[in-house]
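J.: Provided below for reference: sequence and predicted model.
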Amino acid sequence: MEERRGEIRAAYTASTITVYQAYSPEIGLPAVREGRFPAAWKRDRMTWIKPSFRWMMYRCGWATKVDQETVLAVEITRDGFESALRGACLSSYVPGVHPDRATWRRQLKRAPTRIQWDPERDLRLQPLPYRSLQLGLSGEAARLYADEWTVGIRDVTPLAHEIHALVRDGALGPASRLLPREEPYPAAPGLLTHLRP
């Protein structure tokens, strides 16, 4: 099957979008309790957010990998999310998107955010024929994410464990029904033009 271009599929409302991250309990549990990232969360490091729950499960091994045992659903403003997209650069050089490699390097160095399109995953964490967005935030963008864009943080680790148990038992139908409902994100015309291979 031919691979489709990257698309943003997410759970969203009129004003927010849900993204996922996985942390150690030392970071994740205080974030849930306080509804914001604690001081121990390093605002000067690049952090990657993922609108796809299944891709997050692939990345954290259903919340079993070391320092990724706590999976957070982070609700952020759509305004913040879209401003991050507008300022982003692809994390790798793509002919046809960038005029040349040197221009891409300059753009990447200046951009506060970067984009990767990685194969979306099914419930067995096998690749699907379309790509899912990963959004890297650094510098001021990471600080804005943690301190201004975030409007709520939920612990979805129990959900990850429940779905994983069903998948292990071969109960893909019930597992699928528990997944967060993710729909194509209504990106404004031109918002992703500079970010699609």
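T.: That came through fine. Numbering: from 1, shown residues only.
J.: switch to C-alpha atoms for all contacts and neighbour counts from now on
T.: OK.
J.: Centre-most residue in this structure?
T.: residue 50 (0.7 Å; CA atoms, centre = their mean).
J.: elements contacting the longest helix along the chain?
T.: The residue-count maximum for a helix in the chain (DSSP state H) belongs to helix 157-168. Here helix 157-168 touches strand 70-77, helix 172-178, going by 3 or more CA pairs under 8 Å, 6 or more residues apart in numbering; DSSP states H and E.
J.: hold the first one in mind and look at this next one:
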Amino acid sequence: MEEPQRGIRAVHSESTITVYQAYPPDIGLPAAREGRFPAAWKRDRMTWIKPSFLWMMYRCGWGAKAGQETVLAVEISRDGFEWALRHACLSSYVSGVHPDRAAWQRELKRAPARVQWDPERDLRLQPLPYRALQLGLSGEAVRRYAEEWTVTIRDVTPLAHEIRALVSGGDLDSAARLLPRERPYPLGDGPDGLLAHLQG
């Protein structure tokens, strides 16, 4: 089955969806241990969450990039995730979605979330012909994410390292078997779809 150009693939249950972030150990380790973000985690800054494990691996270099050594799987409520999507603005101007560039800039300043689409990645972290979601949270959305939406936080750095070692050794089949089982996230169709307001 052909992948939609801009679909969301994720690990999800009836009530939650798993997203990924990477932090330095002084943030990531306490977050995983306590199941919530520590006081040192900045609630007044934008934070980006990624439903795609392999896109996160591309971004953090399998947990090897400075400041991104601890990879977290953050399970959040679907209600919260969908609230963020419904209140999101596109991260860049798209003719046909916004009346003009000024209108987009006004919306971007006002929106508590922003949607960005980047090429999905394969096991070798090479780009695929379809896109993965990055969801940026700011203001009210950041506070809700940290204080209301988060259900569990797990340290998946060992998994990242294990998969990377298998890929480096050329055992892509074994690496693929360890990947989180991501499947299409239901977005709904027509004017009531979760991303309808972001499409021209």
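T.: Nice, I can see it. Here the structure is a predicted model, which is why all the values come from computation and not from measurement.
J.: so what's residue 167 of the first structure closest to, chain neighbours aside?
T.: Nearest residue to residue 167 of the first structure, sequence neighbours excluded (CA to CA, 6 or more residues apart in numbering): residue 175, at 6.3 Å.
J.: Quick check, that neighbour in contact with residue 161.
T.: No: using CA atoms under 8 Å, residue 175 of the first structure makes no contact with residue 161, being 10.6 Å away.
J.: Please, which helix or strand holds the closest residue to residue 136 of the first structure other than its chain neighbours?
T.: Using CA to CA, 6+ apart and skipping the chain neighbours, the partner closest in space to residue 136 of the first structure is residue 48 (4.2 Å). Taking DSSP states H and E as the criterion, residue 48 of the first structure maps to strand 47-49.
J.: I'd like the next helix or strand past that strand.
T.: Following strand 47-49 of the first structure in sequence, per DSSP H and E, is helix 53-60.
J.: what comes up buried for that following helix?
T.: 53-60 (16 or more other CA atoms under 10 Å).
J.: same question, stretch 9-28 of the second structure
T.: 9-12, 16-23, 27-28.
J.: And the strands in the second structure, which stretches?
T.: 9-10, 16-23, 47-49, 70-77, 88-90, 113-121, 127-137, 150-155, 183-184 (DSSP state E).
J.: Could you dump the ones you listed into JSON lines and include distance to residue 35 of the second structure?
T.: Shown next, in JSON lines, are the strands of the second structure (distance: least, CA to CA, whole Å):
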{"stretch": "strand 9-10", "distance to residue 35 of the second structure": "20"}
{"stretch": "strand 16-23", "distance to residue 35 of the second structure": "14"}
{"stretch": "strand 47-49", "distance to residue 35 of the second structure": "16"}
{"stretch": "strand 70-77", "distance to residue 35 of the second structure": "9"}
{"stretch": "strand 88-90", "distance to residue 35 of the second structure": "26"}
{"stretch": "strand 113-121", "distance to residue 35 of the second structure": "23"}
{"stretch": "strand 127-137", "distance to residue 35 of the second structure": "19"}
{"stretch": "strand 150-155", "distance to residue 35 of the second structure": "5"}
{"stretch": "strand 183-184", "distance to residue 35 of the second structure": "25"}
